[in-house]
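test case, fold it:
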Amino acid sequence: MYEDHARIPPPPDGGYNLNALKPGNIRHYDYWPEPPGPQTFGNTQVIFSDHEKHMVARIRQADAVFGCMAWLTNYAILDALAGLEAVQIVVQKEDFLRPDGPGWRKTKLLRAYKALDKNLMRFNIPWDVGSCDQCGDPSIEGVRCMGVHNSGRKSASPRMHHKFLVFCHLADGYPEPYAVWTGSFNATWNGTRCRENSMYIESEPIASAYAQEYGTVAALSEPLDWQYAWVAPEWRIGS
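Take a look at the predicted model:
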């Protein structure tokens, strides 16, 4: 029934862009429709392709973005985030985040992360992380990490596996959530080659619920130059 298994051959590195694959030619039926673009239902947009492009566009509409993104290494997305007034993202704790090793890739990534430092103060964040002790430096970096580092390379290890961004307006320096992006898409280069799903939801109550979860994760977060493989929050609730 099938004359071939894919319309594109594997590239030299052996990896596919799964979004470019189509079912094999079916006899007497050589046309396969292109995947649909974003589909909107009420206040929700459903996205199955071109996640990077759509995420960048939504970021550029916001004043500030807060969120939890398991892995954040996509430079188009990082560049868009760098243009905002306020940014704070928590990523999964990984060894490659620590700035104590060589490598131009690490240097480039850490430089992109540094561009997200906006002199943001924790007391301006109206969620759990904003209630943490302020006796020391009250500022918060643009990117921090949380979770357990899988130093033993176990087949299963608990991770900070969220993938959501909360989009905010700023009112007198305080964020007001108005929308959230959530789904399976990782903000990485490889994420653009995977079959993923995302939803962009314009709802203040839903965005605020995600903001609360962000605040809890951020309150448990650590600097990128982390010291312990297990969870070791830098701050505590209170002053």
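
going forward, measure contacts between C-alpha atoms and count neighbours the same way
Noted.

got a list of what the closest residue to A219 other than its chain neighbours touches?
Computed as C-alpha to C-alpha, 6 or more residues apart in numbering, the closest residue to A219 that is not its neighbour in sequence is V129, at 4.3 Å. Taking C-alpha atoms under 8 Å, 6 or more residues apart in numbering, we find V129 in contact with 122, 215-216, 218-219, 237.

export the residues you listed to TSV and tack on neighbour count, distance to R195 and secondary structure?
Below are the contacts of V129 laid out as TSV (neighbours: other C-alpha atoms under 10 Å; distance: C-alpha to C-alpha, whole Å; DSSP: H, G, I helix; E, B strand; the rest coil):
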residue	neighbour count	distance to R195	secondary structure
R122	21	36	helix
G215	23	29	helix
T216	15	29	helix
A218	29	28	helix
A219	23	32	helix
I237	12	40	strand
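
closest one of the residues you listed to D95?
Closest approach between those and D95, by C-alpha to C-alpha: A218, at 18.8 Å.

show me the strands in this structure, by range?
39-41, 44-47, 64-69, 86-92, 120-121, 139-140, 143-146, 163-171, 174-183, 198-201 (DSSP state E).

can you tell which of these is closest to L110?
Smallest distance to L110 across the strands of the chain (C-alpha to C-alpha): 9.5 Å, for strand 143-146.

hmm, who's touching that closest one?
88-93, 113-114, 116-117, 160, 217-218, 220-224, 231.

write the ChimeraX selection for whichever of these are buried.
Buried residues within the contacts of strand 143-146, by 16 or more other C-alpha atoms under 10 Å, are selected in ChimeraX with:
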select :88,89,90,91,92,93,113,116,117,160,217,218,220,221,222,223,224,231
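
to compare against the first, here's the next sequence to fold:
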Amino acid sequence: MAWVTNRDIIAALAERPVALIVNKEYALRSTDRKVHSQRQRQNLSELRGGLRRRDLPAPLRDIPTGPDDIEPVRCVGHITRGNTGNTPLMHDKFIVRLHRGKPVAVWTGSFNFTVNAASNIENAVEIHDKTIAAAFLDEFARIASLSEPLEFKAGAANPAWGAVLPKRVPTAATVTPTKKRPRKPAATTKNVIRNAAKTRAKRRK
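Have a look, this model is predicted:
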């Protein structure tokens, strides 16, 4: 969920185990002393964890480093200081509901869990289908495998669990053949003299 600031939603989420991935922002770090930043962190601190990486799909469960317990809130993204234009956001908004550890439903839509979103024109849909919920849980595992703690150290993406995305190996189907350009004949003394004579003849005309 990109942003989570709505107190009513946070109170509902605090009643159950939860693992959220939010957009990476400097305001989430304790070094930001602004009042609204402190309030946001205080609200998120009400959420509790309770989910383990080993119980979730790959690649999250296969990461060999880091603790098994997932913090209730982590972040993903790349953020720069100052007014440097748009930065890549974690804008993939969905919530998977688990029952006895199994995905049973998914909520998704444009609605952010924020105070302002409650006054917007938004959309959301809840899908009660185990296959679709499992697909969204796989997506969560991929995003979470690249996540960082809220006390991240660098603005650039830096997966704290040591997740490494597999490199794409070029195959015959994906490699575009390079067209060979015809090689120009090497210049020789005879050719240079002949071309110079032709140029002089054209000038005389």
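
got a TM-score for the pair?
With the length set by TM-score structural alignment, normalised by the length of the second structure, the two chains reach a TM-score of 0.73; 164 aligned residues with a C-alpha RMSD of 1.8 Å.

about what we covered before: aligned partner of the residue nearest to A219 of the first structure in the second structure?
In the second structure, the residue matched to V129 of the first structure (TM-score structural alignment) is L60.

what's the answer for A82 of the first structure, then?
If you follow A82 of the first structure across to the second structure using TM-score structural alignment, you land on A14.

could you report the distance from its match to A105 of the second structure?
Distance, A14 of the second structure to A105 of the second structure, using C-alpha to C-alpha, to the nearest Å: 19 Å.

between those two, which has more neighbouring residues?
Using other C-alpha atoms under 10 Å as the criterion, A14 of the second structure and A105 rank with A105 on top: 21 against 18.

what's around N74 of the first structure, how many residues?
Count around N74 of the first structure with other C-alpha under 10 Å applied: 18.

tell me the contacts of the residue nearest in space to the middle of the first structure?
Taking C-alpha atoms, centre = their mean, the centroid of the first structure lies closest to M69, which sits 3.1 Å from it. M69 of the first structure is in contact with 89-92, 161-165, 186-187, counting by C-alpha under 8 Å, 6+ apart.

and F152 of the second structure, what pairs with it in the first structure?
That one, F152 of the second structure, aligns with W226 by TM-score structural alignment.

out of the strands of the first structure, which gets nearest to G152 of the first structure?
Closest of those to G152 of the first structure is strand 86-92, at 15.9 Å (criterion: C-alpha to C-alpha).

strand 64-69 and that closest one, what's the angle between them?
On the basis of axes from the mean of the first three to the mean of the last three C-alpha atoms, to 10 degrees, strand 86-92 of the first structure is oriented at 0 degrees to strand 64-69.

how near is the equivalent of N123 of the second structure over in the first structure to A211 of the first structure?
By TM-score structural alignment, N123 of the second structure lines up with N197 in the first structure. Taking C-alpha to C-alpha as the measure, N197 of the first structure falls 21 Å from A211 of the first structure.

which of those two has more neighbours?
Set side by side, N197 of the first structure and A211 show more neighbours around A211, with 30 against 14, by other C-alpha under 10 Å.

give the contact list for the aligned partner of that one in the second structure.
By TM-score structural alignment, A211 of the first structure lines up with L137 in the second structure. Residues near L137 of the second structure by C-alpha under 8 Å, 6+ apart: 56-57, 96, 103.

try it again at 7 Å.
V96 (C-alpha atoms under 7 Å, 6 or more residues apart in numbering).

ok, G191 of the first structure next?
By C-alpha under 7 Å, 6+ apart, the neighbours of G191 of the first structure are F185.

and V104 of the second structure, what does it touch?
Neighbouring residues of V104 of the second structure by C-alpha under 7 Å, 6+ apart: 97-98, 128-130, 133.

and the match of N123 of the second structure, what does it touch?
N197 of the first structure makes contact with 47-48, 183-185, according to C-alpha under 7 Å, 6+ apart.

where along the first structure do the helices fall?
51-61, 75-82, 104-114, 204-219 (DSSP state H).

what's next to the shortest one, contact-wise?
If you take C-alpha under 7 Å, 6+ apart as the criterion, helix 75-82 of the first structure is touched by 52, 56, 59-60, 87, 112, 115-116.

run the chain-centre distance for that helix.
The chain centre lies 11 Å from the centre of helix 75-82 of the first structure; the measure is C-alpha atoms, centre = their mean, to the nearest Å.

and that helix with strand 86-92, angle?
With the same axes, to 10 degrees applied, the angle from helix 75-82 of the first structure to strand 86-92 works out at 140 degrees.

now the first one
Relative orientation of helix 51-61 of the first structure versus strand 86-92 (the same axes, to 10 degrees): 150 degrees.

check which helices and strands helix 51-61 of the first structure sits against.
If you count contacts as 3 or more C-alpha pairs under 7 Å, 6 or more residues apart in numbering; DSSP states H and E, helix 51-61 of the first structure packs onto helix 75-82.
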